[in-house]
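J.: Got a predicted structure here, sequence first:
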Amino acid sequence: MGANKEKNETCGTICLKYLLFTFNFLFWLAGGAVMAVGIWTLVEKSDYISLLSSKIYAVSAYILIMAGVIVMVTGVLGCCATFKEQRRLLRVYFVLLLCIFLLEILAGVLAYIYYQQLNEELKENLRETMVQKYHQPEQDHVTKAVDKLQQEFKCCGSNSSSDWMESVWIRSIKADRRSVPDSCCKNPVIKLCGRRDHPSNIYKVEGGCITKLENFILNHLQIIGAVGVGIACVQVS
């Protein structure tokens, strides 16, 4: 009877080990997904980040990447701790779980906070950035971001194409009598197409680029917040 009891305990222990191994493997995959979301956000937004005065958006993405890396390390550590049954590894494992939980909650909270203040920030800063920094010395990253923004979202100017009338570059001789940058044109390959400020030639979008950029970033912030808080809730459950 003692032998049967020992055998049952052994079977139970083995099953528990494999169950924990499966959990840690899935946890490792989840870490890869979290890290991928963070990297995707930064790569997708790398140009547009230069148009934002606040760094909260970028910080949220970096936190997700950090959390993803720690999750993957924790998953491997959890597998080792399960099979080797080392208490020290298990302690480190649970400390890392706590760090991951806090990082993911922080990323979610930051994304939510920035979600609330994004509209005001864009209203206050996007137009100023466009008219003051476009095609200015040491502002190539801003110029590239603005051109990409206007072409990808088919818009012109912060609120409207008339914003470019205040541009430092448009007012200079370097603009070569353009009314708007060539990136506002529906067919930007035509040389000096920005000279003709007409709806048939340039994008005339209600709300300008602010509305387009805001919607784009808000969608990504929702993803960041959902991933961060969602994975944290899975850990708790």
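T.: That came in fine, so what should we check first?
J.: switch to C-alpha atoms for all contacts and neighbour counts from now on
T.: Noted.
J.: Pick out the residue closest to the middle of the chain.
T.: T41 (2.9 Å; Cα atoms, centre = their mean).
J.: residues near the nearest residue to that one once chain neighbours are set aside, how many?
T.: Distance criterion Cα to Cα, 6 or more residues apart in numbering; nearest residue to T41, sequence neighbours excluded, is A61 at 6.5 Å. Residue crowding around A61 was assessed by other Cα atoms under 10 Å; the count is 28.
J.: Need the three-state assignment for A61.
T.: Three-state assignment for A61 (DSSP: H, G, I helix; E, B strand; the rest coil): helix.
J.: gap between it and I210?
T.: 22 Å (Cα to Cα, to the nearest Å).
J.: follow-up on the earlier one: does the residue nearest to the centre of the chain really touch Q222, like I thought?
T.: No. The pair T41 / Q222 is not scored as a contact, 11.4 Å apart, by Cα atoms under 8 Å.
J.: Which elements pack onto the helix ranked longest in the chain?
T.: What stands out as the longest helix in the chain, according to DSSP state H, is helix 87-133. Secondary-structure packing of helix 87-133 (3 or more Cα pairs under 8 Å, 6 or more residues apart in numbering; DSSP states H and E): helix 56-84, helix 140-152, helix 208-236.
J.: and of the ones you listed, who's closest to Y18?
T.: Distance to Y18, taken as Cα to Cα, is lowest for helix 56-84 among those, at 8.6 Å.
J.: counting contacts, what elements does that closest one pack onto?
T.: Checking 3+ Cα pairs under 8 Å, 6+ apart, helix 56-84 ends up next to helix 2-45, helix 87-133, helix 208-236.
J.: Enumerate the positions of the shortest one that are buried.
T.: Looking back up the chat, that one is helix 208-236. 208-214, 217-218, 220-221, 223-229, 231-232 (16 or more other Cα atoms under 10 Å).
J.: this is the comparison structure:
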Amino acid sequence: MGVEGCGKCLKYLVFVFNLLFFISGIGILATGAVLAKEQGGYGTLLPSIPLASAANLLIATGVIVVIVAFCGCVGAYKENPCLLLTFFMFLLLIFILELAAGIVGFIYRSDVEQYVSTDLMVGLSKYNTTNEEGLTTAWDKLQDIEKCCGVNNFTDWGNTTLYGNMNSVPPSCCMGDDNTENCGNGVLLQRMPNVYTKGCKDALKDDFSKYLYQIGAIGIAIGLFQILGMVFAMILYKKIREQGEYA
């Protein structure tokens, strides 16, 4: 026999809660996918910071939310104490991990810029080399989308050999419609090169700052959902167990 009275109301409350949680997970996943397409895989440029890509973080969060919410929905609808307890434990574990990640990120936040600079400089030296097609594409998309060139500025490309010389930049650095295949050849010798002068490190920092607020807001919202979900799931779990004992 299913739960009755307040227990029945609580059952549907937990179900609706998890249904909304499930839908929000799909929304987060979709946002991450769109962002990944826009960013063009910037994570390839930052191997020291695998979760620095907002897109990767949102996709991972969305997948976890969808799976956990599904367990909660089924557990509430079927009045399955095992699934409800699993749902509760998953939420508690994720909440603890999120809290730990937030604390670690806050403590080491000052080191992020150094990791970004180091990774970008290493990636710059591997541009257009054998077996580095993904990194090359990521650099081109980064420079084209962010309207930037090099790490600190466009002269960083003078440390690499492009077009057979050390005075050139990739076509993705060229401004406006002047991004033909050879537009960056020898431009570092020109007084007024028609290329973006802003470094990509600053562009990425601006991006991270912008997405940090979005991720923080999403994280706070998810945290509140998790706390409410744990409370409702545990109350319903106890109601089902109590009813089973007295049945």
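T.: Structure received. Predicted model only: the values in this text are computed from it and were never measured.
J.: quick one: the residue nearest to the centre of the first structure and L110 of the first structure, what's the gap?
T.: As judged by Cα to Cα, T41 of the first structure and L110 of the first structure stand 15 Å apart.
J.: same thing with I100 of the first structure?
T.: From I100 of the first structure to L110 of the first structure the distance is 15 Å (Cα to Cα).
J.: of those two, who's got more company?
T.: I100 (26 against 20).
J.: Quick one: the helices and strands packed on helix 56-84 of the first structure as JSON lines, columns for distance to D176 of the first structure too.
T.: Converted to JSON lines, these look like this (distance: least, Cα to Cα, whole Å):
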{"stretch": "helix 2-45", "distance to D176 of the first structure": "31"}
{"stretch": "helix 87-133", "distance to D176 of the first structure": "16"}
{"stretch": "helix 208-236", "distance to D176 of the first structure": "24"}
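J.: Nearest to G194 of the first structure, out of the ones you listed?
T.: That would be helix 87-133 among these, by Cα to Cα, at 15.3 Å.
J.: can you state the direction angle for that closest one and helix 140-152?
T.: 80 degrees (axes from the mean of the first three to the mean of the last three Cα atoms, to 10 degrees).
J.: coming back round to it: compare the helices and strands packed on helix 56-84 of the first structure and give me the one nearest I56 of the first structure.
T.: Comparison of those against I56 of the first structure by Cα to Cα identifies helix 87-133 as nearest, at 6.6 Å.
J.: Tell me the gap between the longest helix of the first structure and the middle of its chain.
T.: 9 Å (Cα atoms, centre = their mean, to the nearest Å).
J.: same check, this time on stretch 124-139 of the first structure
T.: For stretch 124-139 of the first structure, the distance to the chain centre is 23 Å (Cα atoms, centre = their mean).
J.: cool, and stretch 122-136 of the second structure?
T.: On Cα atoms, centre = their mean, the centre of stretch 122-136 of the second structure falls 23 Å from that of its chain.
J.: Then stretch 192-203 of the first structure?
T.: 33 Å.
J.: One more: stretch 131-145 of the second structure?
T.: 19 Å.
J.: now swap in stretch 65-77 of the first structure and tell me
T.: Mean C-alpha position of stretch 65-77 of the first structure versus that of the full chain (Cα atoms, centre = their mean) differs by 19 Å.
J.: try stretch 136-147 of the second structure
T.: The answer for stretch 136-147 of the second structure is 18 Å, by Cα atoms, centre = their mean.
J.: I'd guessed R178 of the first structure sits against R195; true?
T.: Yes. Counting by Cα under 8 Å, R195 is a contact partner of R178 of the first structure at 3.9 Å.
J.: of the two, who's got more company?
T.: Using other Cα under 10 Å as the criterion, R178 of the first structure and R195 rank with R178 on top: 21 against 18.
J.: The more buried one in helix, strand or coil?
T.: The local conformation at R178 of the first structure, judged by three-state DSSP, is coil.
J.: Distance-wise, check the equivalent of S183 of the first structure over in the second structure relative to C148 of the second structure.
T.: S183 of the first structure maps onto S172 of the second structure when the alignment is built from TM-score structural alignment. S172 of the second structure sits 9 Å away from C148 of the second structure, going by Cα to Cα.
J.: now L58 of the second structure
T.: From L58 of the second structure to C148 of the second structure the distance is 25 Å (Cα to Cα).
J.: Quickly note the distance from A30 of the first structure to C156 of the first structure.
T.: A30 of the first structure is 40 Å from C156 of the first structure, where distance means Cα to Cα.
J.: if you count what's nearby, which of those two comes out ahead?
T.: Neighbour totals were compared for A30 of the first structure and C156, and C156 leads with 31 against 18 (other Cα under 10 Å).
J.: Can you name the residues that contact the closest residue to the more buried one other than its chain neighbours?
T.: Leaving out its chain neighbours, the residue that sits closest to C156 of the first structure by Cα to Cα, 6+ apart is C184, at 5.1 Å. Contact analysis of C184 of the first structure by Cα atoms under 8 Å, 6 or more residues apart in numbering lists D147, Q150, Q151, K154, C155, C156, G194, I202, Y203.
J.: Show me how to select, in PyMOL, the buried members of those residues.
T.: A single PyMOL command selects the buried members of the contacts of C184 of the first structure (16+ other Cα under 10 Å):
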select buried, resi 147+150+151+154+155+156+194+202+203
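J.: farthest pair in the contacts of C184 of the first structure?
T.: The widest separation within the contacts of C184 of the first structure (Cα to Cα) is 14.0 Å, between K154 and G194.
J.: State the distance from the aligned partner of V16 of the second structure in the first structure to C79 of the first structure.
T.: Aligned counterpart of V16 of the second structure in the first structure: T22 (TM-score structural alignment). If you measure T22 of the first structure against C79 of the first structure using Cα to Cα, the figure is 9 Å.
J.: Who has more neighbours out of these two?
T.: C79 (23 against 14).
J.: What lines up with that one in the second structure?
T.: Using TM-score structural alignment, C79 of the first structure lines up with C73 in the second structure.
J.: so who does its match touch?
T.: V14, F15, V16, N18, L19.
J.: From V131 of the first structure, how far off is the residue nearest to C156 of the first structure?
T.: Look at C184 of the first structure and V131 of the first structure: by Cα to Cα, they are 14 Å apart.
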